[in-house]
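Chemist: Build me a model:
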Amino acid sequence: MQLPDSLLYIDGKLRPAQGGKTYDNIGPWTGEVIGQAADASAADVDEAIAAARRAFDDTDWSTNRELRLKLVKQYRDLLFANRDRLVQIARLEAGSAIGAAFRAQIDGALNGADGVLDCFPKVKWEEDLGVRNEMGFDTKRTVLREPVGVIGAITPWNVPLYVNVGKVIPALLAGCTVILKPAPDTPAMGAIMGELALEAGLPPGVLNVITSSDPAMAGEMLTKDPRVDSISFTGSTGVGKKIMQNGADTLKRVFLELGGKSAFIVLDDAANFPMTVMGSMVVFHAGQGCAYPTRLLVPKSRYEEAVKALEMAYAGFASKWGHFDEPTCIMGPLISKRQLERVKGYVDIGKAEGARLLAGGNVRTDKGKGFFIEPTCFVDVRNDMRIAQEEIFGPVLVVIPYENDDDAVRIANDSIYGLGGAIFGSEERATKIAKRIRAGALSVNGGVSITGDLPFGGYKQSGMGREWGLEGIEEFLEVKAIGTRVMG
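Modeler: Just a heads-up that it's a prediction; the model follows:
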């Protein structure tokens, strides 16, 4: 139940933080220390920024596409080769159950890297737009795509490898250099990115990894420093707003993948209606996913049937979560005591608002000293309740009845968020509804809408820009137009 100590990776070197300072890495399953992580100082962060700046300005990294592709493929291969280590880190550090670790946590990230590499040949680095006569003479026009520069990549604790890979691999392919700042709760998954970059032979300064116990210090420096050209951030909407404010003085480009309160819409003609409703349970990785649909919308005409199906589903799941060594287990603890208190606070809010607690809601100290709360479901929920409007980021499902298709769309869109969603019903009808939902990734009848070769991002306060896919590489590119007068 221990992880190796995590080191910083700066300018091609793995090293301790200034003065050898470290902090405790706390395991969610036990609430105990599972390792030590380098605790970066402001001087360490400054050195990482300077290294990334030099690597971009003074080497051929930004222009040598053949070299980049070769080294990123080597890096990808090392990630695959270290799959078992990565799974162990996800289990111990992020609190992932085995069933979740081998899926979204690790294999999702590895397959995502392959998906982005598949998109790399599609980038149009130089386009010939032909000759146009303007102002009485001919001009040959060319459009170029060039790397943005130095990227500050700030990542969360819920699926750390997936988001680390989703930022680092496309940015490196684009020709940018990167300072990766993982969340304080998951330093080991950031540190291994540096370790494998060294092994893959990435040039010094191209990728730098900074871990810190301070959740804000390094991020504040990255978002304000004029040497950093762009910020790619995944996390809460509140922090995303702060990043935009911090970057305003230097007019930084920002990519923001923020919160969500996605809808799971079951139509009255959905195939196997009870089983479909049961599939809405928020249990995978304890609901700690930004695009996870946490609002179940069911037709009033079949509402009681849906509630009975959920009662059965939650009762049947009661003994199937919180097991560290069970290969089929997909739900473990929450990431931290702080998150446990947050989720329990929302359970109390739901009760006070008048929603009916159908299942769960209890902190489970009997499962150990870790951060366990039961899979939880509220029914008789109105969409104006806080538990229906605010992101809880835990295993809490709220169930809302709707009158008809238009009402379902209205409720789904009645949110400050617009990240994901799912619709189940006859294909034509469900697809029409999907096109009306203001969100960035929609699944129809269980189709997969989040993969490495598809763009991912949100509408409204779920963020801006797109990660993964061709669009994810282009997020790290500038566009330049050149007009050359045709002489003679």
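Chemist: CA only for contacts and neighbour counts going forward, please
Modeler: Fine.
Chemist: residue ranges for the helices of the stretch 51-200 of the chain, please.
Modeler: 65-81, 83-94, 98-100, 107-119, 160-174, 187-200 (DSSP state H, counting those that start in this stretch).
Chemist: Deepest in the core, which of those helices is it.
Modeler: Most buried of those, by mean neighbour count (mean count of other Cα atoms under 10 Å): helix 160-174, with a mean of 26.
Chemist: Quick one: work out the angle between it and helix 83-94.
Modeler: 120 degrees (axes from the mean of the first three to the mean of the last three Cα atoms, to 10 degrees).
Chemist: tell me what helix 160-174 is packed against?
Modeler: helix 65-81, helix 107-119, strand 150-154, strand 177-181, helix 187-200, helix 469-474 (3 or more Cα pairs under 8 Å, 6 or more residues apart in numbering; DSSP states H and E).
Chemist: picking that back up, looking at the helices of the stretch 51-200 of the chain, which is nearest to residue 143?
Modeler: helix 160-174 (15.9 Å; Cα to Cα).
Chemist: Let's see this one next, to set against the first:
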Amino acid sequence: MSLPPPAQQLIDGKLVAASDGATYPILNPATGREIGRAPDGTAADVEGAVAAARRAFDETDWSTDTELRLRCLRQLHAALLEDADPFKELTTAEVGMPGFMMGAAGFDVPVEGLRWVTDLLGSYEFETDLGVAAPMGIASRRTVRREPVGVVAAISPWNVPTQINLAKVGPALAAGCTVVLKPAPDTPWVAAELGRLVAEHTDIPAGVFNVVTPRSNEVAALLTTDPRVDMVSFTGSTQVGRAIMAAAAPTLKKVFLELGGKSAAIVLDDADIASAAGATAFTACIHAGQGCAITTRLVVPRERYDEAVQVAAATMESIGAKDPADPGAICGPVISAVQRDRVEAYLRLAEEEGGTFATGGQVIDQDGFWIQPTVIAGLDNSSRLAQEEIFGPVLVVIPHDGDDDAVRIANDSAYGLSGSVESGSLERAKAVAARIRTGTIAVNGGVWFSPDAPFGGYKQSGIGREMGVAGFEEYLETKTIAEPARG
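Modeler: Modelled structure (predicted):
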């Protein structure tokens, strides 16, 4: 395995260590061993990055020069394609992400998303003519203009870092904003590598894009309170999202939040139960279940419950947990010892709540951070295992008593991020899907994940949308201009 140069921060156009020289270890979650070290960014580093981003927005023509932004984003896209193989290897090593995901959310889709938003920039109409009207008897020509928000603090999680980094950075830069990217301390290297490519392979002006890698939450929180930051774009847990919203409130920053999920896979009584249960179990294993939109509640007809549990368990047993560098791996490790212990605590809670393990239910005793793929039976939707986001390879199977009951169960959640419906009738499936309060939903195997499709949630799954035109426009403000109408 060939790893890239050591991780460095990017502040005001320079690749730098932490201002006090401190570092922290980067671990391979499959082995638990150190593979590198990251700069432990200081408050002074965050201050320098914010100051650079503010200056670049206020004093350069980045926000107004569309052609410059187009050229620079195309350069970054080309650099990512050129660096694809080592970038993918780094992602598997640092994130524990199985190689098959690199063709999707791990690398290829986010890089395609950068190209897509660059193309959108080339055709986007930043001004709309509303024509002439005479409000209060004064003939006026009105124009609606879209302008960049300003300085964006982009705070990203560890589960699919390149996808989420680029889903924030690409649209923000395309819109004309300047950015300070703060990755999760479990996965700082892929963000630092993005910064290196910007510094070494693009004409992006100094200060327009910055990467800081503090391990301290207190240092990172400075991004949410600094009055020079105009917007915080955060993906992560609902608990942290609430804290960020509260921290941003005194300065009334714009806040984008993509938060947790506990998505339901509904199987109706005319569906192929075995196929649907197997597919849902497979999905729950992907990347050890570490995806906010993964369907982790399998909601099946009561009369077919035992069959669904058996199929789901057999599917998970056939998948197992494997080294993410193995070409056949679907379920790798969880990201850290902290996450492994958190998932294990939920497994013990499942037993306390009266659940049984159709398969799995234990930590795997080997180097690294491993959990057996697990199917839990015997719990209803009121259990904590069915209500709380676990972020591990854990599937809870819940019975329903018809379409209305299935809809009730799916919507009986604090979250509303994703879901699916399976039926032998497409129209029936669509009718049920229309009643589910989530930001995305798959019907009879349809796939919503694409750079041009907005992604986000209802309720406590977040505020705003990422990707698609809606995701680009999150980074724009709207200005209405009126001038006297001339004859």
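Chemist: What's the TM-score once they're superposed?
Modeler: The TM-score (TM-score structural alignment, normalised by the length of the second structure) is 0.97; 482 aligned residues with a Cα RMSD of 1.3 Å.
Chemist: picking that back up, Serialize the helices of the stretch 51-200 of the first structure to CSV and add fields for distance to residue 16 of the first structure.
Modeler: Formatted as CSV, the helices of the stretch 51-200 of the first structure follow (distance: least, Cα to Cα, whole Å):
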stretch, distance to residue 16 of the first structure
helix 65-81, 23
helix 83-94, 20
helix 98-100, 31
helix 107-119, 27
helix 160-174, 21
helix 187-200, 11
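Chemist: quick one: which of those helices is nearest residue 395 of the first structure?
Modeler: helix 98-100 (14.0 Å).
Chemist: hmm, back to that, so for residue 6 of the first structure, which of the helices of the stretch 51-200 of the first structure sits nearest?
Modeler: Once the helices of the stretch 51-200 of the first structure are compared by Cα to Cα, helix 187-200 is nearest, at 5.5 Å.
Chemist: and the helix or strand that that closest one is followed by, how far from the second structure on average?
Modeler: As assigned by DSSP states H and E, the chain's next helix or strand after helix 187-200 of the first structure is strand 207-209. Aligned to the second structure and superposed, strand 207-209 of the first structure gives a mean residue distance of 0.2 Å (mean Cα distance after the TM-score superposition for the first structure).
Chemist: Residue range in the second structure corresponding to strand 207-209 of the first structure, please.
Modeler: On the second structure, the counterpart of strand 207-209 of the first structure by TM-score structural alignment is residues 209-211.
Chemist: what about the residue nearest to residue 141 of the second structure when sequence neighbours are not counted, neighbour count?
Modeler: Distances taken as Cα to Cα, 6 or more residues apart in numbering put residue 132 closest to residue 141 of the second structure, at 4.4 Å, once the chain neighbours are dropped. Number of residues near residue 132 of the second structure (other Cα atoms under 10 Å) recorded here: 17.
Chemist: can you tell me how far residue 132 of the second structure sits from residue 481 of the second structure?
Modeler: Residue 132 of the second structure is 12 Å from residue 481 of the second structure, where distance means Cα to Cα, to the nearest Å.
Chemist: Identify the contacts common to those two.
Modeler: residue 142 (Cα atoms under 8 Å, 6 or more residues apart in numbering).
Chemist: on that earlier part again, looking at the helices of the stretch 51-200 of the first structure, which is closest to residue 229 of the first structure?
Modeler: helix 160-174 (12.2 Å).
Chemist: ok, average deviation of the closest one from the second structure?
Modeler: Counting by mean Cα distance after the TM-score superposition for the first structure, helix 160-174 of the first structure comes out at 0.3 Å.
Chemist: contacting residues around that helix?
Modeler: Against helix 160-174 of the first structure from outside (Cα under 8 Å, 6+ apart): 62, 65, 68-69, 72, 94, 104-106, 108-110, 112-113, 116, 120, 146-147, 151, 153, 155-156, 177-178, 180, 182, 186, 189-190, 206, 232, 234, 452, 467-468, 472-474, 476-477.
Chemist: for stretch 83-91 of the second structure, same thing?
Modeler: 1-4, 80, 97, 99, 102, 106-107, 190, 193.
Chemist: Return the member of those nearest to residue 26 of the second structure.
Modeler: Residue 26 of the second structure lies nearest to residue 190 out of the contacts of stretch 83-91 of the second structure, by Cα to Cα, at 11.0 Å.
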